[in-house]
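>>> quick one: sequence plus predicted model below, questions after.
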Amino acid sequence: MNEEVRVTAWVRGQVQGVGFRWFTRAKALEIGGLSGFALNLEDGRVQVVAEGPRADAQGLLDWLREGDTPGRVDGVTEIWDTPRGIYDTFAIR
């Protein structure tokens, strides 16, 4: 069963000033079925929140970890949760 989920991921590394949020949004839209956002944090990480089918959210998370992302990803920490259903699309914040 492909249940609806929410995943919040914090991406560490050289992920600000390299188009990381833009590419993350493009990947989420390419996967389809996902809503949420990508946000630069003051400590240099990028926070990614994605809601949608578990397989799609896992696909985005796998891409954040292993994909052809801009910059350099040193690590990703994530928390899975119940979706809140408050996002219309996938945005850059």
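Alright, I've got the coordinates. Everything numeric here is computed off the predicted structure, so don't read it as measured data.

>>> CA atoms for contacts and neighbours, from now on please.
Noted.

>>> which residue ranges of the protein form helices?
For the chain, applying DSSP state H gives helices covering 20-31, 54-66.

>>> tabulate those helices (TSV), appending mean neighbour count and distance to residue 40.
As requested, the helices of the chain are exported to TSV (neighbours: other CA atoms under 10 Å; distance: least, CA to CA, whole Å):
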stretch	mean neighbour count	distance to residue 40
helix 20-31	18	8
helix 54-66	18	15
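
>>> for the residue nearest to the spatial centre of the chain, give me its contacts.
In the chain, the C-alpha nearest the mean C-alpha coordinate belongs to residue 48, at 3.7 Å (CA atoms, centre = their mean). With contact taken as CA atoms under 8 Å, 6 or more residues apart in numbering, residue 48 is in contact with 7, 8, 9, 10, 11, 36, 37, 38, 39.

>>> ok, structure two:
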Amino acid sequence: MHAHIIVHGRVQGVGFRYTAQLRATEKALTGWVQNKEDGTVELEIEGADATVTSFIEELEKGFHRFIQVDHMDVDTTSEEKGYTAFQIK
């Protein structure tokens, strides 16, 4: 499964990208995460359907108390791009 996600809220300057990379690596997911100029964070993740779904659910909760997710735009597809690791852009 492949997911493209835009996360809105207090997600920059709070360790979001590092935590996303750590959690994705723990779950053997691949893809990337990056800050956007509008204050959101963008991610692409790939992996087993259940694992991607679990990651998205965890992401929605904000990972830790300093992160506040207001809402997320999530698009999923079964077509993967073939990432080999999860990186911070």
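Yes, it's here. Not measured: the values here are computed from a predicted model.

>>> re the thing from before, would you mind measuring from the corresponding residue of structure 2 for the residue nearest to the centre of structure 1 to residue 29 of structure 2?
Taking TM-score structural alignment, the alignment pairs residue 48 of structure 1 with residue 43 from structure 2. Using CA to CA, to the nearest Å, we find residue 43 of structure 2 at a distance of 12 Å from residue 29 of structure 2.

>>> now swap in residue 66 of structure 2 and tell me
23 Å.

>>> rewinding a little: tell me the contacts of the closest residue to the match of residue 48 of structure 1 other than its chain neighbours?
Excluding the flanking residues, the one nearest residue 43 of structure 2 by CA to CA, 6 or more residues apart in numbering is residue 33, at 4.3 Å. Taking CA under 8 Å, 6+ apart, we find residue 33 of structure 2 in contact with 17, 20, 21, 41, 42, 43, 44, 86, 87, 88, 89.

>>> among those residues, which ones are in strands?
41, 42, 43, 44, 86, 87, 88 (DSSP state E).

>>> relative to residue 58 of structure 2, which of those is nearest.
residue 43 (13.8 Å; CA to CA).

>>> save the contacts of residue 33 of structure 2 as CSV, and put in distance to residue 60 of structure 2 too.
Formatted as CSV, these follow (distance: CA to CA, whole Å):
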residue, distance to residue 60 of structure 2
17, 14
20, 11
21, 15
41, 13
42, 13
43, 13
44, 15
86, 19
87, 20
88, 19
89, 21
